[in-house]
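Colleague: below are the sequence and a predicted model for it; my questions follow.
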Amino acid sequence: MRSGTDVAYDDVNELIATATRLMQKDAAPDTLTPDDVRKIGEELDIPARYVDQALEALARRREEQAREAQVQERHARLRRVRLRRSAWVGAAVLGLLAVSGLVVRNGLTSTLSDVARQRAQVRNVVERRESLRARQDTLTPGLSRDAELSGADNRVAIEQRRYDERAADYNASAASFPTGWVVRLTGLPHVLPLSSEVSTW
């Protein structure tokens, strides 16, 4: 309120009470000595021994509160240490998973390259066999021609078997745990076809 503002009679008691509380708060010390408490007790006709017992009880309660605060602080500190350790362990596990994922991916990529090379080899021997058949059709049938065609067929079968072995290795690896997760995350093929499933090389 600014000075010069009128005060209603109903508000006077409340204003005076508030002013008195503020004045007492400013005048009163924040702490009292045990002797001050004993003097107050004397004024209130409380024997000194009861005041001393009350002071001892207060001291014990404050000691307990201090101990509890220390215990709580210790527990909080332990919790923080555990959380920090858990964070480090979590980070280490994630790092380990990332590194192992890269290793697994590199292994799968290498196997996939082997499969691609073997597939190219199958394509090569199939093309040579077809070329040989085209030339052999102009020749007269005989043991020599049949042996050459049989050899070409055998080379194709051998290369297809090698391809199947490599593709089966990749498929088994890609289907296993945790490699299957790496396959899904990196976009590598889930399954490679075997030679019986390939129509054209």
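Modeller: Thanks, I have the structure now.
Colleague: going forward, measure contacts between C-alpha atoms and count neighbours the same way
Modeller: OK.
Colleague: I'd like the next helix or strand past the longest helix along the chain.
Modeller: Criterion DSSP state H: the longest helix present in the chain is helix 48-136. Using DSSP states H and E, the helix or strand that follows helix 48-136 in sequence is helix 143-175.
Colleague: put this next to the first one:
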Amino acid sequence: MVRPLEERFRTARDLFPEYRVETVKGRIVVNESGTWQHNTILFRLLLQLTGAAAGRGWEIWPNITVYLGEHADRYVPDLTVVPAAPRMHEEHAVHGDATLLLADVVSAGSGYDDYYVKPCGYAPARVPLYLVIDPFQRSVKLFCDPSGGAYATEIVVAAGEPLPLPDPWGLAVDTSRLM
């Protein structure tokens, strides 16, 4: 008998606690820790977001599963910004519509999922902002305004250009400091 995906996901997460375990299009994906370059980009983004987040009582979480619905995939973005006391699905999963910003840094094998698959899962779950930082293309893409199961707005800037974040952020990401 084949076990349901949710059960296999939990088993994989329990077997590999030091890795990022996600379900993407019905497959279980186990990712190693990021490279030093990947982590440096995340650190530089974190430095830019921390003031705005802390000033509003928000929190920035690494390695939390985003709950997108009962039969939907389970993604684990590199960074998740949540308001104080967000709505949780379980201890390890926050509801997508209870987030403020999700961010991923593209790695060698994640480009397709980060650019195409994950936005198709995040938008129907009403994730307000999804930021994709691509050191290979030297660009940053922001998906925003989820409506009708898709993102109505996609903004792409080259590394070095500012990327304004919509309300309630009131700040622009200095992409020259990311890569």
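Modeller: Structure's in. What do you need? Keep in mind the model is a prediction, meaning the values are calculated, not measured.
Colleague: Provide the TM-score value for the superposition.
Modeller: After superposition, the two chains reach a TM-score (TM-score structural alignment, normalised by the length of the second structure) of 0.19; 46 aligned residues with a C-alpha RMSD of 4.0 Å.
Colleague: before we move on, back to that, tell me the angle of the longest helix of the first structure relative to helix 143-175?
Modeller: Helix 48-136 of the first structure and helix 143-175 meet at an angle of 170 degrees, taking axes from the mean of the first three to the mean of the last three C-alpha atoms, to 10 degrees as the criterion.
Colleague: quick one: list the elements packing against helix 48-136 of the first structure.
Modeller: helix 34-43, helix 143-175, helix 179-186 (3 or more C-alpha pairs under 8 Å, 6 or more residues apart in numbering; DSSP states H and E).
Colleague: that one to helix 34-43, inter-axis angle?
Modeller: Angle, helix 48-136 of the first structure to helix 34-43, by the same axes, to 10 degrees: 130 degrees.
Colleague: show me how far helix 48-136 of the first structure is from its chain's centre.
Modeller: Its chain's average C-alpha position is 6 Å from that of helix 48-136 of the first structure, according to C-alpha atoms, centre = their mean, to the nearest Å.
Colleague: what's the angle from it to helix 179-186?
Modeller: 80 degrees.
Colleague: surely Phe143 of the second structure is within a helix?
Modeller: No - Phe143 of the second structure: not assigned to a helix; according to DSSP: H, G, I helix; E, B strand; the rest coil it is strand.
Colleague: doesn't Ile155 make contact with it?
Modeller: Yes - Phe143 of the second structure is within contact range of Ile155, at 6.6 Å (criterion: C-alpha atoms under 8 Å).
Colleague: show me which of these two is the more surrounded one.
Modeller: More crowded of Phe143 of the second structure and Ile155, by other C-alpha atoms under 10 Å: Phe143, with 24 against 12.
Colleague: ok, the residue nearest to the more buried one when sequence neighbours are not counted - contacts?
Modeller: Excluding its sequence neighbours, the residue lying closest to Phe143 of the second structure (C-alpha to C-alpha, 6 or more residues apart in numbering) is Glu154, at 4.6 Å. Glu154 of the second structure sits next to Lys141, Leu142, Phe143, Cys144 when contact means C-alpha atoms under 8 Å, 6 or more residues apart in numbering.
Colleague: buried ones in the helix or strand where Glu154 of the second structure lies?
Modeller: Mapping Glu154 of the second structure onto the secondary structure by DSSP H and E places it in strand 150-158. Buried residues in strand 150-158 of the second structure, counted by 16 or more other C-alpha atoms under 10 Å: Ala150, Tyr151.
Colleague: go on, stretch 6-23 of the second structure?
Modeller: Glu6, Phe9, Ala12, Arg13, Tyr19, Arg20, Val21, Glu22, Thr23.
Colleague: equivalent analysis for stretch 27-46 of the second structure, please.
Modeller: Neighbour counts using 16+ other C-alpha under 10 Å place Ile28, Val29, Val30, His38, Ile41, Leu42, Leu45 of stretch 27-46 of the second structure among the buried residues.
Colleague: measure it end to end?
Modeller: Stretch 27-46 of the second structure has an end-to-end distance of 29 Å (C-alpha to C-alpha, to the nearest Å).
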